[in-house]
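Student: Provided below are the primary sequence and the corresponding predicted coordinates.
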Amino acid sequence: MAYWSYILTAVGVFGLWLAGRKSKFGWAVGLGAQVLWLSYAVTTEQWGFILSAVAYGWVYSKNFLAWRRAELEVARG
């Protein structure tokens, strides 16, 4: 099960990479990774990861909304 943390980390970094390239899919990958981290936390009984996943999920959501708002403003001109 230890290798899962490496895989989940790679998924999260990939989401950040996509978001940095201004792909809306980056935010979806990042949020999806947090769901996986929650599952990992429960399965391995590493409860601290739940707080981490919630915090990261909140930041991903907040940044997506800010990014989307700015994108809409540019589109409006």
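Tutor: Cool, the structure landed.
Student: CA only for contacts and neighbour counts going forward, please
Tutor: Will do.
Student: so who does the residue nearest in space to the middle of the chain touch?
Tutor: For the chain, the residue sitting closest to the mean C-alpha position, by CA atoms, centre = their mean, is residue 30 at 2.1 Å. When contacts are counted by CA atoms under 8 Å, 6 or more residues apart in numbering, residue 30 touches 11-12, 15-16, 57, 60.
Student: putting a second one here so we can go through both:
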Amino acid sequence: MTPYWSYLLTTVGAVGLFLAGRMQRTGWLVGLGAQGLWIAYALSTRQYGFLISALVYGSVYARNYLAWRRTAHQRIETRPCT
């Protein structure tokens, strides 16, 4: 493995959190997609513990995305008509 993996994983994860913090749904999706990178890393380095963390983090990202989407949808429905 090259040292670039750690830079890539850190950058993608940080970008996802940054976007989620700015209330952009793409942040949760970037974080969810990053778990694919973690799975590839775990398999290529034979560090199988990262598979568990990718599943846990992936489920949290998916749950938060669905909650964000539900909240955003409710805001649209309750917006007063002008």
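Tutor: Yep, it's here. Just so you know, these numbers come straight off a predicted model, no measurement behind them.
Student: How alike are these chains, TM-score-wise?
Tutor: Scored against TM-score structural alignment, normalised by the length of structure 1, the superposed chains reach a TM-score of 0.93; 77 aligned residues with a CA RMSD of 1.0 Å.
Student: I'd like the contacts of residue 30 of structure 1 written out as CSV, with distance to residue 73 of structure 1 and neighbour count added.
Tutor: Compiled in CSV, those are given as follows (distance: CA to CA, whole Å; neighbours: other CA atoms under 10 Å):
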residue, distance to residue 73 of structure 1, neighbour count
11, 30, 19
12, 28, 23
15, 24, 24
16, 23, 19
57, 24, 19
60, 20, 22
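Student: Could you single out the nearest of these to residue 72 of structure 1?
Tutor: Residue 72 of structure 1 lies nearest to residue 60 out of the contacts of residue 30 of structure 1, by CA to CA, at 18.1 Å.
Student: Which residue, neighbours along the chain excluded, lies closest to residue 54 of structure 1?
Tutor: residue 34 (7.3 Å; CA to CA, 6 or more residues apart in numbering).
Student: Tell me the buried residues in whichever helix or strand the one you found is part of?
Tutor: Element membership for residue 34 of structure 1, per DSSP states H and E: helix 24-44. Buried residues in helix 24-44 of structure 1, counting neighbours by 16 or more other CA atoms under 10 Å, are found at 26-38, 40-41.
Student: how close does the residue lying closest to residue 16 of structure 2 once chain neighbours are set aside get to residue 12 of structure 2?
Tutor: Leaving aside its sequence neighbours, residue 16 of structure 2 sits nearest to residue 27 (CA to CA, 6+ apart; 4.1 Å). For residue 27 of structure 2, the distance to residue 12 of structure 2 (CA to CA, to the nearest Å) stands at 10 Å.
Student: And the helices in structure 2?
Tutor: 4-21, 25-45, 49-77 (DSSP state H).
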